[in-house]
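# Sharing a sequence plus its predicted fold:
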Amino acid sequence: MNVRFLFCSFSLVYLTLAEGQISKDIEHSPAIWGGYISSVRVSEKVSVWNDLHYVPNSFFIYRTGLSWHFTPQVTGTAGYAFLNTSPRTNGLLARSEHRPWMQLVFNFKIGARAVFNHRIRYDYRIRQVLRGGDILNDEWTAYHRLRFMSSLRFPLLGSQLGDYNPFFSINNEILFNFGDNIIWNYFDQNRSWLNIGYQFPGLTLQLGYMLRWVQGSVPGRITYYHTAVFWVTHALDVSKKKEKNMENELLHREP
């Protein structure tokens, strides 16, 4: 219970600090986020990461990478992602982005039932430049982003997480920009979400609500995206030496 309290307090502190740095131009918008996240174990230490996400009127992303499992509790991944983001042109998301990325994921049990997951992700964002807020041109800009995500997951029924058990997760991620092209918008966005999920052998389904606090293109403008999420997480093992337990592949895969 103390860990859950500290986790929620941490999120609220960041949101409060962010609110104090912004002004009055606030917009609320509904959104839907569909995602598919997969992990394919090809050896005892290596797995292939792939995921697809689509948020209408916001972004589409395909991300791939190779993961190295240092220990059952620590995994590192590096890869590349391609995005199309708003604005739309002829009905399609038109702004392109190339994104080399890497991350470290740490997970450990809290008591007998809960699992705590912490992720540090780095994105190198190479994006088409917008003029006047919504006009694309052939120029590109690049900057860095650091992301810190924490997640607490525990079973709704029974004494532990596992197959054929529903679960509940509390999550928060804060995203910071930095680089020569970042002048004022160092705080990029905050994502807080609550999910209910169900785990099958090699598969989890998650449904929930996310509040995305997104910094606008000019100082003082922010948007709150009230987002319904539906995510599918899929874990496969094609290695010669099958892993006895693929649960970590399911528990620690987040967008």
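Looks like it arrived, so ask away.
# From here on, just use CA atoms for contacts and neighbour counts.
OK.
# Where does residue 182 sit: helix, strand or coil?
coil (DSSP: H, G, I helix; E, B strand; the rest coil).
# Kindly apply the preceding question to residue 57 instead.
Three-state assignment for residue 57 (three-state DSSP): coil.
# what does residue 159 give?
The three-state assignment at residue 159 reads coil, by three-state DSSP.
# ok, it - how many residues close by?
12 (other C-alpha atoms under 10 Å).
# Please determine how far residue 31 is located from residue 54.
According to C-alpha to C-alpha, to the nearest Å, residue 31 and residue 54 sit 10 Å apart.
# same check, this time on residue 137
Taking C-alpha to C-alpha, one finds residue 137 at 24 Å from residue 54.
# Between these two, point out the one with more neighbours.
Using other C-alpha under 10 Å, the more surrounded residue of residue 137 and residue 54 is residue 54, with 18 against 11.
# Could you find the closest non-adjacent residue to that one?
Closest residue to residue 54 apart from its sequence neighbours, by C-alpha to C-alpha, 6 or more residues apart in numbering: residue 60 at 4.5 Å.
# now residue 27
Counting by C-alpha to C-alpha, 6+ apart, the residue nearest residue 27 is residue 223, at 4.7 Å.
# Do you have the helices of the stretch 151-255 of the chain handy? List them.
With DSSP state H, counting those that start in this stretch as the criterion, the stretch 151-255 of the chain has helices at 247-251.
# Settle this for me: residue 247 is touching residue 199, isn't it.
No. Residue 247 is not in contact with residue 199 according to C-alpha atoms under 8 Å; the separation is 9.4 Å.
# Comparison target, given below:
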Amino acid sequence: MKFLLSLLLLACALLSPDLLLNVASAQQPRIKDYNNNGWYMYFGDHKLSDRWGVHTEVQLRRHNIIADPQQLLIRTGVNYNLTPGAMLTLGYGFIETHPYGDYPAAGTFPEQRIYQQLQLQGSLARLGLSHRYRLEQRWVRQPEASAYTYLNRARYMLKATLPFSGNTLEPGELFLAAYDEVFVGFGKNVRKNIFDQNRAYVALGYKISSGAAVELGYLKQIVQKADGVVFEHNQTLQVSLFHNLNFARSN
């Protein structure tokens, strides 16, 4: 029943992400800012032993698909495997954001971030399911500001993968992938964007080997800015490489 409810929420978000905004901001005026972006990403979870590992991640995010800078994100972390289907991560991220869109920031600004994460893996028949729960402590220095502002944010992502053939996803096979992730801000500096953003995604993937896969997909990202008035509607091309190395085999 838990998996069925999760799938229903994912399907609703993919079909109409705006439904997630109606309750929170139905009485507020909205300005919609439409953008076309491209995100080019690498993710790796590398095992050092049966329990311990490291996370590595680089994302190059571009405005106008590839022409202009949007964000650079570098993230790393320490993984601890509680069970074969549950992993904890403690990590750090650096993000540099550039002005883009019709309502841009006043200039380029940095963010330093610490995060804690629990990721659960499961399945429902042929469907692979991943639940990711993440807490973030963020230090953001706005353009022309002399000090960082501290922010808190919680995130939840449900991702589903479906192999084209067979009951499990094997090397050399194509698959479909979809996810929805919701972001919620909290704390004294949250301002008006308690609802921070939602990301709904669908993609075609190819499993290269037991530790590597690629995905080519479309992301609909809705971002509420801190003033609670401007909502970005970002149509985004996503190109992702997942490459997990297992150094524990040589220990």
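Alright, I've got the coordinates. Model, not experiment: these values are computed from the prediction.
# about what we covered before: intersection of neighbour lists for residue 247 and residue 199 of structure 1?
Residues touching both residue 247 of structure 1 and residue 199 by C-alpha atoms under 8 Å, 6 or more residues apart in numbering: residue 162.
# out of all of them, which strand in structure 1 is the longest?
strand 135-155 (DSSP state E).
# In that strand, which of the residues would be classed as buried?
Judged by neighbour count using 16 or more other C-alpha atoms under 10 Å, the buried positions of strand 135-155 of structure 1 are 136, 142, 144-155.
# Make TSV from the residues you listed and add distance to residue 214 of structure 1 to it.
Converted to TSV, these look like this (distance: C-alpha to C-alpha, whole Å):
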residue	distance to residue 214 of structure 1
136	21
142	19
144	17
145	14
146	15
147	14
148	15
149	16
150	18
151	20
152	23
153	25
154	28
155	31
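# where exactly do the strands run in structure 1?
25-41, 46-55, 59-71, 74-89, 92-110, 114-131, 135-155, 165-178, 187-200, 203-215, 221-237.
# Who are the packing partners of the second one?
The one in question is strand 46-55 of structure 1. strand 25-41, strand 59-71 (3 or more C-alpha pairs under 8 Å, 6 or more residues apart in numbering; DSSP states H and E).
# need the contact list for residue 123 of structure 2.
By C-alpha under 8 Å, 6+ apart, the contact list for residue 123 of structure 2 reads residue 129.
# what do we get in structure 1 for it?
By TM-score structural alignment, residue 123 of structure 2 lines up with residue 109 in structure 1.
# Tell me the counterpart of residue 49 of structure 1 in structure 2.
Residue correspondence to structure 2 (TM-score structural alignment): residue 49 of structure 1 is matched to residue 55.
# Tally up the residues packed near that match, please.
Look at residue 55 of structure 2: counted by other C-alpha under 10 Å, it has 18 neighbours.
# State the distance from it to residue 128 of structure 2.
Residue 55 of structure 2 is 21 Å from residue 128 of structure 2, where distance means C-alpha to C-alpha.
# repeat for residue 95 of structure 2
Taking C-alpha to C-alpha, one finds residue 95 of structure 2 at 30 Å from residue 128 of structure 2.
# that older thread, now do the longest strand of structure 1: distance to the chain's middle.
Counting by C-alpha atoms, centre = their mean, to the nearest Å, strand 135-155 of structure 1 is centred 8 Å from the centre of its parent chain.
# for stretch 168-178 of structure 1, same thing?
Distance, stretch centre to chain centre, for stretch 168-178 of structure 1: 7 Å (C-alpha atoms, centre = their mean).
# Where does it end up in structure 2?
Aligned using TM-score structural alignment, stretch 168-178 of structure 1 spans residues 176-186 in structure 2.
# By how much does that stretch deviate from structure 1 on average?
Here the mean offset of stretch 176-186 of structure 2 against structure 1 after fitting is 0.5 Å, by mean C-alpha distance after the TM-score superposition for structure 1.
# Residues in contact with that stretch: which ones?
Residues outside stretch 176-186 of structure 2 that contact it (C-alpha under 8 Å, 6+ apart) are 10, 13-14, 151-164, 193-205.
# what sits against the match of residue 49 of structure 1?
43-46, 75-79.
# try 7 Å this time
Going by C-alpha atoms under 7 Å, 6 or more residues apart in numbering, residue 55 of structure 2 touches 44-46, 76-79.
# Equivalent analysis for residue 163 of structure 1, please.
By C-alpha under 7 Å, 6+ apart, residue 163 of structure 1 lies in contact with 199-201.
# Now do the contacts for residue 100 of structure 2.
By C-alpha under 7 Å, 6+ apart, the contact list for residue 100 of structure 2 reads 63, 70.
# now residue 192 of structure 1
By C-alpha under 7 Å, 6+ apart, the contact set of residue 192 of structure 1 is 171-173, 210-212.
# Residue 121 of structure 2 versus residue 7 of structure 2, what's the distance?
Residue 7 of structure 2 is 14 Å from residue 121 of structure 2, by C-alpha to C-alpha.
# And residue 40 of structure 2, by the same measure?
Counting by C-alpha to C-alpha, the gap from residue 40 of structure 2 to residue 121 of structure 2 is 24 Å.
# Count the neighbours of residue 193 of structure 1 for me.
19.
# Skipping adjacent residues, who's closest to the counterpart of it in structure 2 in space?
Aligned counterpart of residue 193 of structure 1 in structure 2: residue 201 (TM-score structural alignment). What sits nearest to residue 201 of structure 2 in space, not counting adjacent residues and going by C-alpha to C-alpha, 6+ apart, is residue 219, at 4.4 Å.
# Surely that neighbour touches residue 235?
Yes. Residue 219 of structure 2 is within contact range of residue 235, at 6.1 Å (criterion: C-alpha atoms under 7 Å).
# Buried ones only from the contacts of residue 163 of structure 1, please, as a PyMOL command.
Listed next is the PyMOL selection for buried residues among the contacts of residue 163 of structure 1, using 16+ other C-alpha under 10 Å:
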select buried, resi 199
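# Throw the contacts of residue 163 of structure 1 into JSON lines and include distance to residue 239 of structure 1, thanks.
Formatted as JSON lines, those follow (distance: C-alpha to C-alpha, whole Å):
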{"residue": "199", "distance to residue 239 of structure 1": "22"}
{"residue": "200", "distance to residue 239 of structure 1": "20"}
{"residue": "201", "distance to residue 239 of structure 1": "17"}
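# Please point out which of the contacts of residue 163 of structure 1 structure 2 shares.
Contacts conserved in structure 2 for the contacts of residue 163 of structure 1, counting by both residues aligned by TM-score structural alignment, their matches' C-alpha atoms under 7 Å: 199-201.
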